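A.B. asks: sequence first, then the predicted structure, then my questions.
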Amino acid sequence: MSDLLRLATAGSVDDGKSTLVGRLLYDTKSVLADTLDAVHRASADRGLATPDLSLLVDGLRSEREQGITIDVAYRYFATPNRSFVLADTPGHVQYTRNTVTGASTAQLGVLLVDARKGVVEQTRRHAAVLALLGVPRLVLAVNKIDLVGYDEAVFSRIAAEFTAHATALGFPGDAVVGIPLSALAGDNVVERSDRTPWYTGPTLLEHLENVPVEADPHDAPLRFPVQYVIRPRTAEFPDYRGYAGQVAAGTVRVGDPVAVLPSGLRSTVTGIDTADGPLDEAAAGQSVTLLLEHDLDISRGDLIAGGTPPRVTDEFEATLCWLAEKPLLPGARVLVKHGTRTVQAIVTELRNRFDEQRLGRTGSPDSLALNEIGQVVVRTAEPVPVDDYTHDRRTGAFLVIDASDGGTLAAGLVGAPLPVPDGVTAATEGGGSAPTDSHALVSPGP
């Protein structure tokens, strides 16, 4: 049985991400015949002699009309060696928030650059986002190598520049692989190209098939956010009380001692139910219903934990990727959604803002604007059980929500340090500039 690799593509606009994904789907024969016929017809209508493979990915009408990616497009394909879940993320700066979404569960990032342009601002921004989110491995896909005459010197220069930047962000040297390719022509995507005899590394697909995958750590401490309490109260099940949800981390077994947080109550797992019948154990990613020995007061939003429990606190430091048009100000009143629990909160302090271009930080900024990354202090109205993001990507992440309209404002990472060496400051005078549109602010509370 093949294993699974979750990957995300990123890069600047027009670097060819959708065409690359389309090429992977096309060359691995992962496209249905009717879908391929539709792409051939659409390409012919545009006067193209060959099919536009980006149309296999760009599904929204606005994407097809503009020739860009706006939403995160998830695609699934498989080879005899491995199955893949691929998130094709947008390249425009205003859609960086979608890149955060697509990369949040990725085990590998494919970062494209145009061989004619090299490493640009958005390349460095996306690399910083991937580093912050803890994506362990990167592929630098130097695309459109055909448009620079398959020049080895061009590829070497871009690869060296990007590797230095990725290393400064904390990626180990062996975690970054550069591949020269042409998504349009198919060079080094699935089939090895004889037009790059100087390149002796793997094709993109060969690398994806063979790169080590770090599986979900089933030996990690159990984290089970309760989504729903099941109490049928029928004649057949008069005393049934189960707690439904998905195992976020670790493994749970019948007989395991557990703690219920934030209350701290303790009990023992007496059963694990599923729609297909009872289990002796369940691991991360499985949706199950847990039965406990004691009749405890447990509701949606509580966390059933095993092993070393997370800390329960009403104040924590976090890194925010700000995703909203309206900037964040110190003192903003928001909602924090962590797991299945949503609580009122205040962002009491903005400590640092990250400069992903210069790899520096600005201390005590006045605000965080769209796509900016910064360290903050969050105080919640009630205690929440949190893990550090560096220890557990699932239970260390949270969302910041606008209490007035329910819109998502930021992706938060508990305790995650900014990917920059200590003591490095950004070349920005003062504490950062205040936003000019006072009507677009996330306003502090009274």
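C.D. replies: Looks like it came in fine.

A.B. asks: contacts and neighbour counts: CA atoms only from here.
C.D. replies: Noted.

A.B. asks: mind listing the strands for the stretch 201-350 of the chain?
C.D. replies: With DSSP state E, counting those that start in this stretch, the ranges of strands along the stretch 201-350 of the chain come out as 223-225, 228-230, 242-246, 251-253, 257-261, 265-273, 281-283, 287-292, 303-305, 311-322, 332-338, 341-355.

A.B. asks: how about these in CSV, adding distance to Leu184 and mean neighbour count?
C.D. replies: Output for the strands of the stretch 201-350 of the chain, formatted as CSV (distance: least, C-alpha to C-alpha, whole Å; neighbours: other C-alpha atoms under 10 Å):
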stretch, distance to Leu184, mean neighbour count
strand 223-225, 44, 28
strand 228-230, 48, 16
strand 242-246, 41, 21
strand 251-253, 44, 22
strand 257-261, 52, 21
strand 265-273, 49, 18
strand 281-283, 41, 19
strand 287-292, 41, 22
strand 303-305, 48, 26
strand 311-322, 33, 21
strand 332-338, 42, 23
strand 341-355, 34, 21
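
A.B. asks: comparison target below:
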Amino acid sequence: MRMEAADAQVAAYLRQHETKGLLRFITCGSVDDGKSTLIGRLLHDTRQLMDDQLDALAADSRRHGTQGEAIDFALLVDGLQAEREQGITIDVAYRFFDTERRKFIVADCPGHEQYTRNMATGASTADVAVVLVDARKGLLTQTRRHSYIVSLLGIRHVLLAVNKMDLVDFNQAVFDAIAADYRALASQLGIPHVQCIPLSALRGDNMVERSAAMPWYGGPALLEALETVSVDRADAQEAFRMPVQWVCRPHQDFRGFAGTIVAGTVAPGDGVVVLPSGRRSTVARIVTAGGDLPAAVAGQAVTLTLADEIDASRGDVIAAAAAPPEVSDQFAAHVLWMGDEPLLPGRPYLLKIGTRTVGASVTEIKHKVDVNTQDELAAKHLELNEVGVCNLHLDQPVVFAPYVDSRALGGFILIDRQTNATVAAGTLDFALRRAANIHWQHLDVDKAARAAAKHQVPRCLWFTGLSGAGKSTIANLVEKKLLALGRHTYLLDGDNIRHGLNKDLGFTPEDRVENIRRVAEVAKLMTDAGLIVLVSFISPFRAEREMARSLFDPGEFLEVYVDTPLVEAERRDVKGLYAKARRGELRNFTGIDSPYEAPVAPELHLRTTEADPVALADAVVAALWLDMRAPGS
């Protein structure tokens, strides 16, 4: 009987720990506010450390000597050698621990401004933010910066840890003043729930238990606040949403759609709609590795089978038919820029939202936000760690919800097309409704008909190279030769376009991007008219040339690299532009103080130091001739 009772107790204990809730929280604040020390103290005082870890910690503390003979709890979290040497946090450090009441995943976020993007990464999945403030210093610039990002990323609960109270003699007036300042900031930022706690992470005061050193404080210790904070879990009460992660087709008799439910509940027989296609069906089965379920809720990973054969793929969203989410391709959004190179409107990126990845560009930066003061500032680009309110255009519609309603369907990242690096994180605010009212108008006369009337195959020849490389000279010769062959052409020259269509643009990186975007759209329209269009633009950035290529059908766009060494281009300098740039009279001049990114694999590579312009033009025509002849011409 004793053995059975013991087994029952063990089983009950295991069940209790299996069903404990999980809380994700971050620690953030300014440099040296004690974030790593606070986490280390929590791990130590909740008995999460093994004896060998304690021995190693004691040895590390003696070696680094930051706390004399005492233990330096920050070393438990600051794992990078650079962090230990400098005494700062650089990367986000994640730690797991649990108590009798809850399980926790904590992200220790860096305090330095240049690591703001790391802090945002940690905050993106957190339920609660522990914002540390040094009692001696009060609210600092970085406190405000981190609190703004906390509010931007939808964290509604903040525990303000006023640390190092021992260094101000546990003065209640100091604590009350800091707490009042922070509550005013939280109100300004729209953070609804704030709990202020005075503590000393190094000494352990008000960390796990109430401290006798601060009898005037009647609130909970930090651990108690973490164990009892009530985080709203409204996902289960919302309408059903499940982004499709994978189409499961093990054999011809089974077709299921796998994913994690991000909102609501679902049961067999429920009506659903697959978006963005809008096809409707009902749920037939909810399949899991452990067998079919009678129902599933937000947070569960399941495979749904539908009663009808519906074409759905990764990135689609299966939703409640009675309350479907919105679909759009243009948005207003907040963007936190994480790239080392600036964000330029018009430059193409990839946008990943949920399980869907589409092409995207920022069409306009409405303003950037001073995250220290929340002032709105005019901006033409965004630099590293800056936040902007932007308009986004996607090349395909996506299913979304405003971020304030759904992190899963309202949060996104931007990805550099060439490096695949994540360069921004963002939150969708709302769809630009005007875009939903614009549709493609069907035209009976299409590109094929226009080209057939001209007895040719439309093409875009994109001549790129340094100023003075000979682009316009060669393009002009090519057009004359094509005209002599009876071809219908048009030459778009960079200088000529800047007298009209692009006369409002300068030569900043932002204006260069817009310059190429506009001429690429014009060239697309001309090929749609059945023409062979020749584009002669420096077009210094690979990203913009790839954007231009993406507008055309496969094989329709030919990149022609007019390759002239910089020293030769300067020697020619018929316009005197290089000389002016060398004297500082022309800013942002390609090859001098603005880079030229040479094509990696152009369709045609013309080396101007090896042949004269006539021979190079002949080479272009020869390469095109067979391709340009339409059948029967």
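C.D. replies: Arrived safely. This is a predicted model, so every value here is computed, not measured.

A.B. asks: where does the helix or strand where Arg157 of the first structure lies end up in the second structure?
C.D. replies: Element membership for Arg157 of the first structure (DSSP states H and E) is helix 152-168. Counting by TM-score structural alignment, helix 152-168 of the first structure pairs with residues 172-188 of the second structure.

A.B. asks: give me the mean distance between the matching stretch and the first structure.
C.D. replies: Mean deviation of stretch 172-188 of the second structure relative to the first structure after superposition (mean C-alpha distance after the TM-score superposition for the first structure): 1.5 Å.

A.B. asks: what does Phe398 of the first structure align to in the second structure?
C.D. replies: Phe398 of the first structure maps onto Phe412 in the second structure, by TM-score structural alignment.

A.B. asks: same deal with Leu413 of the first structure?
C.D. replies: Using TM-score structural alignment, Leu413 of the first structure lines up with Thr427 in the second structure.

A.B. asks: ok, back up a step: Glu372 of the first structure is nearest to which of the strands of the stretch 201-350 of the first structure?
C.D. replies: Across these, Glu372 of the first structure has its closest neighbour in strand 311-322 (5.5 Å, C-alpha to C-alpha).

A.B. asks: list the buried residues of stretch 124-139 of the second structure.
C.D. replies: Neighbour counts using 16 or more other C-alpha atoms under 10 Å place 124-136, 138-139 of stretch 124-139 of the second structure among the buried residues.

A.B. asks: from Asp127 of the second structure, how far out is the nearest residue to Pro192 of the second structure once chain neighbours are set aside?
C.D. replies: Excluding its sequence neighbours, the residue lying closest to Pro192 of the second structure (C-alpha to C-alpha, 6 or more residues apart in numbering) is Arg156, at 6.0 Å. Using C-alpha to C-alpha, to the nearest Å, Arg156 of the second structure is found at 7 Å from Asp127 of the second structure.

A.B. asks: neighbours of the residue mapped onto Asp280 of the first structure from the second structure, just the number please.
C.D. replies: Under the alignment by TM-score structural alignment, Asp280 of the first structure pairs with Pro294 in the second structure. Counted with other C-alpha atoms under 10 Å, residues neighbouring Pro294 of the second structure total 11.

A.B. asks: doesn't Ala379 make contact with Ile365 of the second structure?
C.D. replies: Yes: taking contacts as C-alpha atoms under 8 Å, Ile365 of the second structure lies within contact range of Ala379: 6.6 Å.
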